[in-house]
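In: From the sequence below, what's the structure:
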Amino acid sequence: MNTLEEDELCFPQLLNSSCRKIVRPHAISILIYITLSAISLITVTLNLLVIISISHFKQLHNPTNILLLSLGVSDFFVGLLFLFQIMLIDGCWFLSDQMCALYVVLDYIITSASIGTMVLISVDRYVAICDPLHYHSKVTEKRAKICVTMCWIGAALCHSLLLRGNLQHPGRYNSCSGECVVVVDYIGGFIDLCVSFIGPVTVIVVLYVRVFAVVVSQARAMRSHIAAVTLQDSLSVKSEMKAARTLGVVVVVFLICVCPYFCVTLTGHESLVNVSTTAFVMCLFYLNSCLNPLIYALFYPWFRKSIKLIVTLQILVPGSCETSIV
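Out: So this is what the prediction gives:
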């Protein structure tokens, strides 16, 4: 009987202070670990392909793809952090309290930067569809890079300040050994909720409602030949509309994956994030980072072509960065 109880502890040698494991049948545990590890590996691999594609091929150096590159970078790191979430599936944290605090802070920063990038993508599509004549003057590569940089710096500063207490005194909120708990005070939690969820989601939804209203009106105009446009203008409009639909799918999938986590936060009585008890919604949150490059593969021919060039090592050929893939 004692052996059974010890098997249920994260640290059997610490009988009085160890946390208890979440006990599952062995076969189910193995299946969960294999599945989540595969998702983590796929997430890292696919987003690395996105990063290499946009960074290497000069033809892909445009404002929209710079935003996709930022999203790919954040998704890549999310894939790496997913390994720590897998560790917590059984409710045990086997690393130090300092690593726990660092993991949660990095998780906050990276996911916040990802959400901020989604907002930038929505703004980019809004300007491209609703003000196409001034798009190239308003949205430039330089401005896109500045916005992405500010997004990452803002995410890092905001969450480093919000979680500074946990960084200064890691592990002080743990109730037992083997727990990874981070506490955010009420005001900090409210600020984080507004900055990381309510504000961005509101902006994204409002902009995309406007974008798709314009897309529908443009589609009707083109079908009825009301708008007297040249063939080149028509192709340009179709290209922008296709890009808006594709990135719209990215945004919708993003909202589906992210909303459950923040809904759990909203319904909580305290601004308390216990990673072990929110494993499911966190895994769904992380799953979004795996789905984004799959969406690119389905809708973007240039991504499929660049994958082929990368896998076959043709990008190592001198001058390959000038290859036409669009």
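In: From now on I want contacts and neighbour counts done on CA atoms only, so please keep to that.
Out: Fine.
In: List the contacts of residue 188.
Out: Residues in contact with residue 188 (Cα atoms under 8 Å, 6 or more residues apart in numbering) are residue 162.
In: measure it to residue 145 for me?
Out: To residue 145, residue 188 is 29 Å away according to Cα to Cα, to the nearest Å.
In: Equivalent analysis for residue 21, please.
Out: Applying Cα to Cα to residue 21 and residue 145 gives a distance of 45 Å.
In: Residue 207 touches residue 124, doesn't it?
Out: No: the pair residue 207 / residue 124 is not scored as a contact, 9.8 Å apart, by Cα atoms under 8 Å.
In: Quick check: buried residues in the helix or strand harbouring residue 55?
Out: Residue 55 is part of helix 26-56, with elements assigned from DSSP states H and E. In terms of neighbour count (16 or more other Cα atoms under 10 Å), helix 26-56 has its buried residues at 36-37, 39-56.
In: for stretch 129-141, same thing?
Out: By 16+ other Cα under 10 Å, the buried positions in stretch 129-141 come out as 129, 130, 132, 135, 139, 141.
In: From the contact counts, what lies against the helix or strand hosting residue 102?
Out: Residue 102 is part of helix 97-130, with elements assigned from DSSP H and E. Where contact means 3 or more Cα pairs under 8 Å, 6 or more residues apart in numbering; DSSP states H and E, helix 97-130 is packed against helix 63-87, helix 141-162, helix 164-168, strand 181-183, helix 199-224, helix 231-267.
In: want to throw those into CSV with distance to residue 94?
Out: Formatted as CSV, these follow (distance: least, Cα to Cα, whole Å):
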stretch, distance to residue 94
helix 63-87, 8
helix 141-162, 24
helix 164-168, 18
strand 181-183, 13
helix 199-224, 34
helix 231-267, 24
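In: between those, which one is nearest to residue 323?
Out: Among those, the nearest to residue 323 by Cα to Cα is helix 63-87 (16.5 Å).
In: by contact count, what packs against that closest one?
Out: Looks like helix 63-87 contacts helix 26-56, helix 97-130, helix 141-162, helix 279-299 (3+ Cα pairs under 8 Å, 6+ apart).
In: Residue 16: neighbour count?
Out: 11 (other Cα atoms under 10 Å).
In: Residue 134 versus that one, what's the distance?
Out: For residue 16, the distance to residue 134 - Cα to Cα - is 67 Å.
In: Would you do the same for the sequence below? I want to compare the two.
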Amino acid sequence: MGIDEIYKSMMENSENSELCFPHLHNASCWKPKQSESGSILNYIVLSVISLLTVFLNLLVIISISHFKQLHTSTNLLLLSLAVSDFFVGLLMCFHIMFADGCWFLGDIVCLIYQYLAYIITSSSVGTMVLISVDRYVAICDPLLYSTKITLRRVRICIVLSWLYSSAFQSINLSDNLKQPGMFNSCVGECIVIINYIAGLADLVLTFIVPITVIVVLYMRVFVVAVSHARAMRSRFAGVTSVKAKKSELKAARTLGVVVVVFLLCICPYYCVTLVGVDTLLSVSSSAIVIFMVYLNSCLNPMIYAFFYPWFRKSVKLIVTLKLLCATFNLVLVFPHKTINK
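Out: This next block holds a predicted model:
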């Protein structure tokens, strides 16, 4: 390429983009110019999803935490998932600020943002595995469910899942944690680089193995569920055991929807890691796949609202401020014992 062509290319680039930090000149990153209407629409959509994600998951957290009738093994897992989704909604605020392609909050905040995003994604996958195990035992071994799946064991598993995610991602991002921003090529960039070995380990341990476990367990659950459904047709509708089976099947179907939606939203993110020898993840360049992860966190509470009557009742109490009453007859609100179904 000749000097004239290089100069022409530079002029065209400067006309279509501008510096993130004009006072830094060549040290600053370039950001592409966007139409004003497109930028406004982008900010509005992301802001609405962020607010909805935080608000809806906060309703789930308050509902399960406040009402003792909702303190079941399954709901504790939903609570852990809601906490993850709640933090995803908060992290979207950073993504919104980075929507124009420039990072203005410094290398340390960038690293914290990316680090938390990795931990939350990993812990969400772990929670999905626990949900699959919970439904597997409930459907395939219902007589021993109450002895195998206890509140204490579920709490321990949730804590271990979060601790494992934090420890594993600390190792996974060790190079980035030593020196924040060491892989940035210019000021205004926010990226983390994972080498081949760490990227492969992350792909296997936080995606391939957990997803395989989830799929296998739920295939088994639905096979048993079909046989239960056929068996129930030959029995009386008023039998208690039949009602219990129907309740478990309904819970399995609802959580199955949650798992399927999760897989559809999370798979594109991990497919990106299969590209290239070194995995380069940039918020700006991976906007679509990261947006899918964010969208999943907003969809989960909507699924609960659609399938779970207890969630709709508790939301009504929270929104109407009846939750603030010192003594409230919760038996009238949640009359059934198996309110997690």
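In: TM-score of the superposition?
Out: Comparison of the two superposed chains (TM-score structural alignment, normalised by the length of the first structure) gives a TM-score of 0.95, and 324 aligned residues with a Cα RMSD of 1.8 Å.
In: how far apart are the helix holding residue 55 of the first structure and its match in the second structure?
Out: With mean Cα distance after the TM-score superposition for the first structure, helix 26-56 of the first structure departs from the second structure by a mean of 0.3 Å once superposed.
In: Where does that helix end up in the second structure?
Out: Mapped onto the second structure using TM-score structural alignment, helix 26-56 of the first structure covers residues 36-66.
In: Could you do stretch 288-297 of the first structure as well?
Out: Residue span in the second structure matched to stretch 288-297 of the first structure, by TM-score structural alignment: 296-305.
In: Stretch 155-174 of the first structure now?
Out: Using TM-score structural alignment, stretch 155-174 of the first structure pairs with 165-184 in the second structure.
In: measure the aligned residue in the second structure for residue 267 of the first structure to residue 200 of the second structure for me?
Out: Under the alignment (TM-score structural alignment), residue 267 of the first structure maps onto residue 275 of the second structure. To residue 200 of the second structure, residue 275 of the second structure is 11 Å away according to Cα to Cα.
In: Same check on residue 315 of the second structure?
Out: Distance of residue 315 of the second structure to residue 200 of the second structure, computed by Cα to Cα: 42 Å.
In: ok, now residue 54 of the second structure?
Out: Taking Cα to Cα, one finds residue 54 of the second structure at 32 Å from residue 200 of the second structure.
In: Grab the nearest non-local neighbour of residue 309 of the first structure.
Out: In space, not counting the residues next to it along the chain, residue 309 of the first structure is nearest to residue 315; the distance is 6.0 Å by Cα to Cα, 6 or more residues apart in numbering.
In: Aligned to that neighbour, what sits in the second structure?
Out: Alignment note: residue 315 of the first structure maps to residue 323 in the second structure; criterion TM-score structural alignment.
In: Surely its match is in contact with residue 316?
Out: No: between residue 323 of the second structure and residue 316 no contact is recorded; they are 9.2 Å apart, counting by Cα under 8 Å.
In: Compare those two (neighbour count), which wins?
Out: Legend: neighbour count by other Cα under 10 Å for residue 323 of the second structure and residue 316, higher for residue 323 (18 against 14).
In: any idea how far residue 315 of the second structure is from that one?
Out: 9 Å.
In: Residue 248 of the second structure now?
Out: 23 Å.
In: that older thread, for the residue nearest to residue 309 of the first structure, list the residues it contacts.
Out: Residue 315 of the first structure is in contact with 56, 309, 321, counting by Cα under 8 Å, 6+ apart.
In: Just give me the neighbour total for the second one.
Out: Residue neighbour count, defined by other Cα under 10 Å, stands at 17 for residue 309 of the first structure.
In: Mean distance between the host helix or strand of it and the second structure after superposition?
Out: Here residue 309 of the first structure sits within helix 301-311, counting by DSSP H and E. Aligned to the second structure and superposed, helix 301-311 of the first structure gives a mean residue distance of 0.4 Å (mean Cα distance after the TM-score superposition for the first structure).
In: Need the contact partners of that helix.
Out: The contact list for helix 301-311 of the first structure (Cα under 8 Å, 6+ apart) reads 49, 50, 53, 296, 297, 315, 325, 326.
In: Next, the contact list for residue 239 of the second structure, please.
Out: Contacts for residue 239 of the second structure (Cα under 8 Å, 6+ apart) come out as none.
In: For residue 200 of the second structure, what is the corresponding residue in the first structure?
Out: By TM-score structural alignment, residue 200 of the second structure lines up with residue 190.
In: which SS class is its match?
Out: Look at residue 190 of the first structure: counting by DSSP: H, G, I helix; E, B strand; the rest coil, its state is helix.
In: how much space between it and residue 107 of the first structure?
Out: Taken as Cα to Cα, the span from residue 190 of the first structure to residue 107 of the first structure is 18 Å.
In: Look at those two and report which has more neighbours.
Out: Between residue 190 of the first structure and residue 107, counted using other Cα under 10 Å, the more crowded position is residue 107 (18 against 15).
In: And that one, what's its match in the second structure?
Out: For residue 107 of the first structure, the aligned residue in the second structure is residue 117 (criterion: TM-score structural alignment).
In: Now do the same contact list for that match.
Out: Neighbour list for residue 117 of the second structure: 88, 91 [criterion: Cα under 8 Å, 6+ apart].
In: if we can go back for a sec, from the chain's centroid, how far away is the helix holding residue 55 of the first structure?
Out: Distance of helix 26-56 of the first structure from its chain centroid, counting by Cα atoms, centre = their mean, to the nearest Å, is 14 Å.
In: and what of stretch 265-274 of the second structure?
Out: The chain centroid and the centroid of stretch 265-274 of the second structure are separated by 13 Å under Cα atoms, centre = their mean.
In: Check stretch 111-122 of the first structure too.
Out: Counting by Cα atoms, centre = their mean, stretch 111-122 of the first structure is centred 8 Å from the centre of its parent chain.
In: now swap in stretch 306-319 of the first structure and tell me
Out: In this view, stretch 306-319 of the first structure has its centroid 27 Å away from the chain centroid, taken as Cα atoms, centre = their mean.
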